[in-house]
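**Q** My questions concern the predicted model and sequence given below.
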Amino acid sequence: MTIAALADLRNARRLVIKVGSALLVQDGKPRTQWLVTLAAEIADMRRNTEIIVVSSGAIALGAAKLGLAKGGRGSLADAQASASVGQVELARLWSDALEAHTITAAQMLVTLGDLEDRRRYLNASATLARLLDAGAIPVVNENDSVATEEIRFGDNDRLAARIAQAAGADAVVLLSDVDGLFDRDPCEPDATLVPQVEGVTPEIIAMATGASTSGLGSGGMIAKLQAARIAERAGIALAIVNGTHPTPLARAIDNGTGTIFLPQANANARKAWLGGRLAPSGVVSIDRGCMMALENGASVLAAGIIDIEGEFGRGDLVAVHGPQGERLGQGLIEYTSAECRTIMGLREEQQADRLGYAPRAAVIHRDHMVRI
């Protein structure tokens, strides 16, 4: 199914809908009536489309129950405690809302590691498929009760894109508190909504701000554009629409109000997974000659490496940067960080003397790398 406009979302085979904290929770209390209208829309769409929900709100709900300041985000311990309490309430809200339409809700909590590790990613994919086959709607959230600041998605926008990738979805809808992407701060009187985006370019990123307008969520427009990048690489459309209104999906689709990011490529499953990974273990910086070779589909060779950052082992994910620090891609490294430092800048015939064994064909092979 090709998704080229908001109206096409009604015909998607499989759709991921992300709901933010500010939409679901107000002053520490759930917006139950709003959720009732959304659940009705989901039930209606589900006649033709398999639905997965990615829902925020656990920390906000839990913080209110525990009486914690700053919405439960005053410290990591507060956030984890709030999530532990709030996740129970969040699951109940979704279960009740969907049960009214005789739909079974399934809670699925994931961590960054569940989608960064290839085997665990495939396991999550299988679980999603089985739940959908069984007629349930998976309600997914990051497991904030155990996530740390260093090892977490940090926002459910990118999580939604990764879940869409794992589930083989056609599209993602990010319900936000704005109508979509504007060409500048939407608070400015002459700001214009961008209805369609073909590729998240530096110019598109320049339109965004990283601030969340609600103060409840952890995302913002930058996080949504990062999610769009993950989706577009996997051949998945992504839409940003305003979710603050009752029946937000019908409003956006019928009026064409929102921004849709068109898929740019349909990489094979492994490369799409690689491109969506969010936690590189280090950085390999390359010279201009190597950067130009990458443009023609070459691998990263030791001779073109000018710097190594971080500590990593063979098979770890590393980012590839150009000579000016520009991010070019990421891939699976064939050497440890110590070995990379030993052979960087050396031609193949010089590497064996330094390594004590015959060098591999590449530091990062093109088959195990994606451009960003």
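**A** Perfect, I can see it now. Numbering: from 1, shown residues only.
**Q** CA atoms for contacts and neighbours, from now on please.
**A** Noted.
**Q** Please enumerate the helices of the chain.
**A** Assigned by DSSP state H, the chain shows helices spanning 21-24, 32-45, 58-66, 76-99, 112-116, 118-133, 156-167, 202-205, 221-233, 248-255, 269-276, 288-295, 337-343, 348-355.
**Q** any chance of the ones you listed in TSV, with mean neighbour count and distance to Asn143 too?
**A** Formatted as TSV, the helices of the chain follow (neighbours: other Cα atoms under 10 Å; distance: least, Cα to Cα, whole Å):
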stretch	mean neighbour count	distance to Asn143
helix 21-24	24	15
helix 32-45	18	22
helix 58-66	24	10
helix 76-99	20	8
helix 112-116	19	9
helix 118-133	16	14
helix 156-167	27	11
helix 202-205	13	28
helix 221-233	25	18
helix 248-255	17	27
helix 269-276	20	19
helix 288-295	15	37
helix 337-343	18	31
helix 348-355	14	42
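**Q** Below is structure B, check it against A:
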Amino acid sequence: MAILHLDDLADAATTKRLVVKVGSALLVGSDGQPRREWLAGLIEEVAEMAARGQQVVIVSSGAIALGAARMGLAKGGRASLADAQAAASVGQIALAGLWSALLQDRGLGAAQMLVTLGDLEDRRRYLNAASTLGRLLEAGFVPVVNENDSVATEEIRFGDNDRLAARVAQAAGADAVLLLSDVDGLFDRNPAHNGAVLIPHVDGINDEIRAMADAGSASGMGSGGMTSKLQAAEIAERAGIALAIINGTRQRPISAAIAAGLGTVFRTQRRDAGRKAWLGGRLDVRGRLTVDDGCSAALLTGSSLLAAGICAVDGAFSRGDVVAVCDGAGKTVAQGLAEYSADECRAIMGMREAAQHRQLGYAPRPAVIHRDHLVVL
């Protein structure tokens, strides 16, 4: 059954497995202390879901904010990378203990999972994470997932828990992702502007929808705005996973949003197979191939990417790295695993097979990106 409305999220028949993302500004007050009353209300809702037969994964921010308060660090622990990593190390213990204690009060067991970008970008590690999540959920535990900020750097991190939640949902085989925000959902313009209208549901993300997003994070504590939430929705959608955005600032926020009918549901439009869903959600793109119009059109019909259609090569990538495929206007139309390095792609771009053989000095591979390793975005 498809998830079409907010109230479907509370129905075990449509949403057996749900990922709930909680941001720092909701979990931690301006004083650096946990907002225990608000958290107790949310966990009460999680317990009610469990009683209905639903399984819940929580993606929780807050480690850096909690750790910074304990260490007395300036700028919420974000003055430097060293401060952020140290604060995360201290805060992760506090965060795990907080969730564990509150869930236990409701008769639920908690499990902590700290992941890095590489854990979900590497296929084998991704499958290991998926197996762990599945086993925990089957055993009746609530996995609490966070990015491992104590070791992550700017080059190897998700950067926001919106996209992390979508990737975790893919790994967990979830039916839906619920992002708790500081606004009611996606508006047709910045909700601070007069006349802004809430969009109750979105059937496919396009340029018009992307133009509605505001990239800022109002709290100053989080790292993602509406743009990151739309990116999360695109990742989820490729795996046939619905995504919803609601206002998390209210007490018992899920029940409040459902009762008021306030939120945005991004309905699924496609369901890629497991490997392609994982590939389409990968964020660590190492280079870019620009293709001509004929090649771009062929990719949309399921063809492999051939060297003859490549017009330009950017980046320094190796065979097996993920690269973006862009049309002449610079729009990313696909991404996939390259069969050649960047230098080899530059050497053979625009060439047909016979010319490639002469240029490379060996028989060329069937494609630069084989269709089995390519996802149209």
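**A** Nice, I can see it. Note that the coordinates shown come from a computational prediction; the quantities given were computed from them, not determined experimentally.
**Q** TM-score for this pair?
**A** The TM-score (TM-score structural alignment, normalised by the length of the first structure) is 0.99; 372 aligned residues with a Cα RMSD of 0.8 Å.
**Q** quick one on the thing from earlier: compare the helices of the first structure and report which one is nearest to Thr148 of the first structure.
**A** Nearest to Thr148 of the first structure, of all those, is helix 76-99, at 7.2 Å by Cα to Cα.
**Q** Of the helices of the first structure, which is nearest Pro323 of the first structure?
**A** helix 288-295 (6.3 Å).
**Q** what's in contact with the closest one?
**A** Ser299, Val300, Leu301, Gly304, Ile305, Gly322, Pro323 (Cα atoms under 8 Å, 6 or more residues apart in numbering).
**Q** Please apply the same query to stretch 300-314 of the first structure.
**A** 281-287, 289-290, 294, 323, 332-338, 340-341, 343-348, 361-366.
**Q** hmm, 7 Å instead?
**A** For stretch 300-314 of the first structure, the external contacting residues (Cα atoms under 7 Å, 6 or more residues apart in numbering) are 281-287, 289-290, 333-337, 341, 343-347, 362-365.
**Q** how about the helices of the first structure, which one is nearest Pro189 of the first structure?
**A** Nearest of the helices of the first structure to Pro189 of the first structure, taken as Cα to Cα: helix 221-233 at 18.4 Å.
**Q** returning to that earlier point: what's the closest of the contacts of helix 288-295 of the first structure to Asp179 of the first structure?
**A** For the contacts of helix 288-295 of the first structure, the residue nearest Asp179 of the first structure by Cα to Cα is Gly322; the value is 35.5 Å.
**Q** Hmm, Val283 and that closest one touching each other?
**A** No: in this structure, Gly322 of the first structure is not within contact of Val283 by Cα atoms under 7 Å, at 10.2 Å.
**Q** hmm, back to that, could the helices of the first structure go into JSON lines alongside distance to Gly215 of the first structure?
**A** Converted to JSON lines, these look like this (distance: least, Cα to Cα, whole Å):
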{"stretch": "helix 21-24", "distance to Gly215 of the first structure": "8"}
{"stretch": "helix 32-45", "distance to Gly215 of the first structure": "20"}
{"stretch": "helix 58-66", "distance to Gly215 of the first structure": "11"}
{"stretch": "helix 76-99", "distance to Gly215 of the first structure": "14"}
{"stretch": "helix 112-116", "distance to Gly215 of the first structure": "23"}
{"stretch": "helix 118-133", "distance to Gly215 of the first structure": "30"}
{"stretch": "helix 156-167", "distance to Gly215 of the first structure": "15"}
{"stretch": "helix 202-205", "distance to Gly215 of the first structure": "21"}
{"stretch": "helix 221-233", "distance to Gly215 of the first structure": "13"}
{"stretch": "helix 248-255", "distance to Gly215 of the first structure": "21"}
{"stretch": "helix 269-276", "distance to Gly215 of the first structure": "26"}
{"stretch": "helix 288-295", "distance to Gly215 of the first structure": "40"}
{"stretch": "helix 337-343", "distance to Gly215 of the first structure": "39"}
{"stretch": "helix 348-355", "distance to Gly215 of the first structure": "52"}
